[in-house]
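Student: this one's structure only:
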């Protein structure tokens, strides 16, 4: 078995660049223009194909290569739903045909026509797309109007086509070879001793031969490949474990997902093909031709986080494939096998370490075992290749913005945390950084603001305190289409990694204030940075080491402790927040909360997040009235910040966002009367009672036979409007 490869891109990119060079020279030596290059990529489920092809696409599309690259998945060639149903009904006794994704369930004719059009550089080619959410997960082909168009008139034509999928590259076997493999598997299955873990031996030979015969049609696609990459696994049985983890995470986070039995049934549909055709891939799909295929072997195993022997913070020691269990479990699960077998991660409260040059640690400013353990743990739950921790959330943002140089341009939102706005203003006035504030909820506005001079796009979602939702994937795509060098950084503090993972949506950097939900108790200041690009991570580490803003050992330990309860805290806080939001809305207040279907970006939010969080805001129409409400609460503490276990109330324009000039707040349509609620884990009835009494004492509601209603509701009804606040006044 070859060496195990964890970082696939560093091996794949040199391989494909060499194949592209040979491809170009082959045609240019004859005085011909090189045609588009077709690259095949196969990997078992969970092998990281999506991330790999994204990295390849960015690399090939950007200078110095500048080769427009299109990525096509085998999933995009699924038969339309009606055709899938018809196929299954025509072979009712063949369990393989009932399973979407196996050979025979793809529209190969469309794929052949598409490959032909791309090879001939035809203009305005439509790339098919499949929506897996349709028909309760069975999926259906999207309307052609939603397909991506490539080779648009006047644009540089596609130079590389990357075709990826779990069965890409499979070659049909001779029927007698299929029968031999089937008989071997059947004999093992009939032993009944539990040693046979496959599925091939439990099927009928005629069913397997049917799939094999349909696979011959796929050669028309495979024969186009100029190179092929196979991301193999040490043991293909991993696909069961990987899928179980994915579905367990979905059940924990969304309340829906396949059971273990359903997962087994689902993967059973794929597994016979792994048994039949994996050896073909390993031997090579090009026959006697050498050098055109690269095989990598990925080990899907949990990281052994040794608390005593951890590498120093500078090391790229946080691979993102370290998850073994569902996220709620991983938050709690931290291995710490120090020499004394401590059940909790030790606090290495030491400024220096003995041993001299070459030791793992020498000075805590540069690295500390407790901090490194936290960074590894954070990388795992942030889906990052590396995580770094600083002394506060703003300290983390300061580290990120230190990569900017005079003249660099930053595009950011018009509804920002006050501290972020203050830092950007300083950079603009003192460091020569050009800052563009735009409505980041509108993709067309963002697209018109981002230029070739843009260095960084800085996003918050949900925004604070207006709770606007930003399309992370959409903006990341827009930015990276302009330049792959643009850094898209997302402040994920409002949701935490438990509810949203911006790196999975295309962002380059994610950062959070660990003071908020990660810690959960407002007893530690901390900032966390997650990143996949290890070179960029090295720059951030250099800044942390040089400025000495790394998180202290004791604070690192406090944050590690807080993270363990993140899931249970967030679930309780979310449940309370949802109830409070509905309570206020039902009584006539205009409430901003992404868990409400009245939120204008409800669908967008739930397309990228797993929950609505526990921060909401509402308006009264009067600054004085809002002030009285805030001052009348008893359980709700009047304080800035959010994310702790106790509920807080504040007026952002008087507190957290007071550093923003009033004229700027007005320009950005930030209501001066807006009240922000940060919901904790208290008893829901107590919170409702406290809020109700405050509303009554402040004179914000009118008593009715059914309870009370917001006075602002009368003004809205009189104006014939709903969902928009009245003009803000200084008096109610």
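Tutor: Received the coordinates, thanks. Remember, it's a predicted structure, so these values are computed and weren't measured experimentally.
Student: contacts and neighbour counts: CA atoms only from here.
Tutor: OK.
Student: now the helices: where do they sit in the stretch 201-350 of the chain?
Tutor: For the stretch 201-350 of the chain, the helices defined by DSSP state H, counting those that start in this stretch occupy 205-215, 219-222, 238-254, 260-283, 327-332.
Student: Could I get the ones you listed in TSV, plus columns for mean neighbour count and distance to residue 695?
Tutor: Formatted as TSV, the helices of the stretch 201-350 of the chain follow (neighbours: other CA atoms under 10 Å; distance: least, CA to CA, whole Å):
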stretch	mean neighbour count	distance to residue 695
helix 205-215	18	68
helix 219-222	18	67
helix 238-254	19	33
helix 260-283	18	48
helix 327-332	19	37
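Student: what about versus this one:
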């Protein structure tokens, strides 16, 4: 059912997460939990005639199980697992050639910003950043050689919600060959399915909510188009940024509780966000689930609610932010997000430190901007922890 006016979820998500790709009949033992196959090579009955697998980089039973489940959850057709989210991004960008041009949203994960500016551009690929909440600004940066559009929604860390359908139509109107990519890490397919809005590739840092236990670094890409899948499969094998069977097992295990976890993250973050917006030391709260969020109505049309990650601006400057973060006792001062534990960080010095200072200033990534990842603790305990930190920071 739809909640608070957000997009209604199709039934069956939890069932798919538990059963897609997990058929016990796959294994001679009938194992209900897919086994961890660590073999790097597989016996062939005749030269160049593998039964199904030949070499671990090219395919692995444990990895294939995860990839099949990921594709099903996303309403996709082909899933690809990688050693990290940036490994997935690097492989996706290898679809391009020197002389191509990419249009990217301006507010993007610092690691992606660094990859684009310091690595991809050195390969002869042009990058243009634009505010994707303004279609006119986006349209102005398209070029004749534009081959890819990259966006995150909600964005990191300013939590801007981008109209996936509108951006996809804008790109495809210019050329059907432009590949539209959406980083869906903040929401997971439980809360948003970009392929249903015209996207070509959905990319993830599985490290975050999809795994949810802060114990595995992985990435993924999911597509529907068979030809695009062929190209990605070639690159996955040729470039070799593949995950270990153990990590694939861990993420596959975690998907079984994804629906339950996301419901709690969604519920708790809204409780904390509503408390923060009333606090005298808080200037603004960026949470798409709040009615005052600039793109709240858009969020309701393309999302089934928001997750546990959001940002807020507190009073003071760097001195106060440092004091506040160091005074937290339940929230852990650390990078990353999406785990069962609650995290807090200062993007200007941590996750987005590699973003040029002038771009941080333009986006509003100041030393007073705090990003939270609400975990699975009792929200009342988290609120008490935040209040304790505020008092420690501002008491005279």
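Tutor: Perfect, I can see it now. The structure displayed is predicted, hence computed values, not measured ones.
Student: picking that back up, quick one: which of the helices of the stretch 201-350 of the first structure is nearest residue 620 of the first structure?
Tutor: When these are compared by CA to CA, helix 238-254 sits nearest residue 620 of the first structure, at 33.0 Å.
Student: ok, the residue mapped onto residue 680 of the first structure from the second structure - how many residues close by?
Tutor: Matched across to the second structure, residue 680 of the first structure falls on residue 375, judged by TM-score structural alignment. Counted with other CA atoms under 10 Å, residues neighbouring residue 375 of the second structure total 27.
Student: Now that residue 375 of the second structure has come up, it's in contact with residue 338, right?
Tutor: Yes. Contact status for residue 375 of the second structure versus residue 338: in contact at 7.1 Å, counting by CA atoms under 8 Å.
Student: residues shared between the contacts of those two?
Tutor: Taking CA atoms under 8 Å, 6 or more residues apart in numbering as the criterion, residue 375 of the second structure and residue 338 both touch residue 308.
Student: hmm, back to that, which residues touch the match of residue 680 of the first structure?
Tutor: Contacts for residue 375 of the second structure (CA under 8 Å, 6+ apart) come out as 265, 268, 308, 338-343.
Student: That one in helix, strand or coil?
Tutor: coil (DSSP: H, G, I helix; E, B strand; the rest coil).
Student: What segments of the stretch 501-650 of the first structure are helices?
Tutor: Going by DSSP H, counting those that start in this stretch, the stretch 501-650 of the first structure shows helices at 534-547, 553-563, 566-586, 602-608, 623-632.
Student: Grab the most central residue of the first structure for me.
Tutor: residue 504 (2.1 Å; CA atoms, centre = their mean).
Student: ok, it touching residue 383?
Tutor: Yes. Judged on CA under 8 Å, residue 504 of the first structure makes contact with residue 383 at a distance of 7.3 Å.
Student: Read off where stretch 265-283 of the first structure ends up in the second structure.
Tutor: Under the criterion TM-score structural alignment, stretch 265-283 of the first structure matches nothing in the second structure.
Student: nope, stretch 483-490 of the first structure is what I was after
Tutor: The aligned range for stretch 483-490 of the first structure is 175-182, by TM-score structural alignment.
Student: end-to-end on the matching stretch?
Tutor: 18 Å (CA to CA, to the nearest Å).
Student: By neighbour count, which bits of that stretch are buried? Give me those.
Tutor: 178-182 (16 or more other CA atoms under 10 Å).
Student: name the element the residue sitting furthest away from the middle of the second structure belongs to?
Tutor: In the second structure, counting by CA atoms, centre = their mean, residue 46 sits farthest out from the average C-alpha position, at 42.5 Å. Assigned by DSSP states H and E, residue 46 of the second structure belongs to neither a helix nor a strand.
Student: Where in the second structure does stretch 393-404 of the first structure fall?
Tutor: Aligned by TM-score structural alignment, stretch 393-404 of the first structure corresponds to residues 85-96 of the second structure.
Student: repeat for stretch 537-548 of the first structure
Tutor: With TM-score structural alignment as the criterion, stretch 537-548 of the first structure aligns to 229-240.
Student: Show residues contacting that stretch.
Tutor: Contacts of stretch 229-240 of the second structure (CA under 8 Å, 6+ apart): 57-58, 78, 80, 82, 91-92, 94-95, 223, 242.
Student: ok, now stretch 308-320 of the second structure?
Tutor: Residues contacting stretch 308-320 of the second structure (CA under 8 Å, 6+ apart): 157-159, 186, 262, 265-266, 268-270, 281-287, 321, 337-338, 367-375, 393-394.
Student: mind checking how far the aligned partner of residue 452 of the first structure in the second structure is from residue 18 of the second structure?
Tutor: In the second structure, the residue matched to residue 452 of the first structure (TM-score structural alignment) is residue 144. From residue 144 of the second structure over to residue 18 of the second structure the distance is 45 Å, taken as CA to CA.
Student: Do I have it right that residue 256 of the second structure meets residue 14?
Tutor: Yes. Proximity of residue 256 of the second structure to residue 14 meets the contact threshold set by CA under 8 Å, at 7.1 Å.
Student: Now the common contact residues for these two.
Tutor: By CA under 8 Å, 6+ apart, no residue touches both residue 256 of the second structure and residue 14.
Student: sorry, back to before: excluding its backbone neighbours, what's nearest the alignment partner in the second structure of the residue nearest to the centre of the first structure?
Tutor: Using TM-score structural alignment, the equivalent of residue 504 of the first structure in the second structure is residue 196. Distance criterion CA to CA, 6 or more residues apart in numbering; nearest residue to residue 196 of the second structure, sequence neighbours excluded, is residue 75 at 7.8 Å.
Student: Spell out which helix or strand contains the one you found, please.
Tutor: Going by DSSP H and E, residue 75 of the second structure is not part of any helix or strand.
Student: try residue 168 of the second structure
Tutor: Using DSSP H and E, residue 168 of the second structure falls within helix 164-174.
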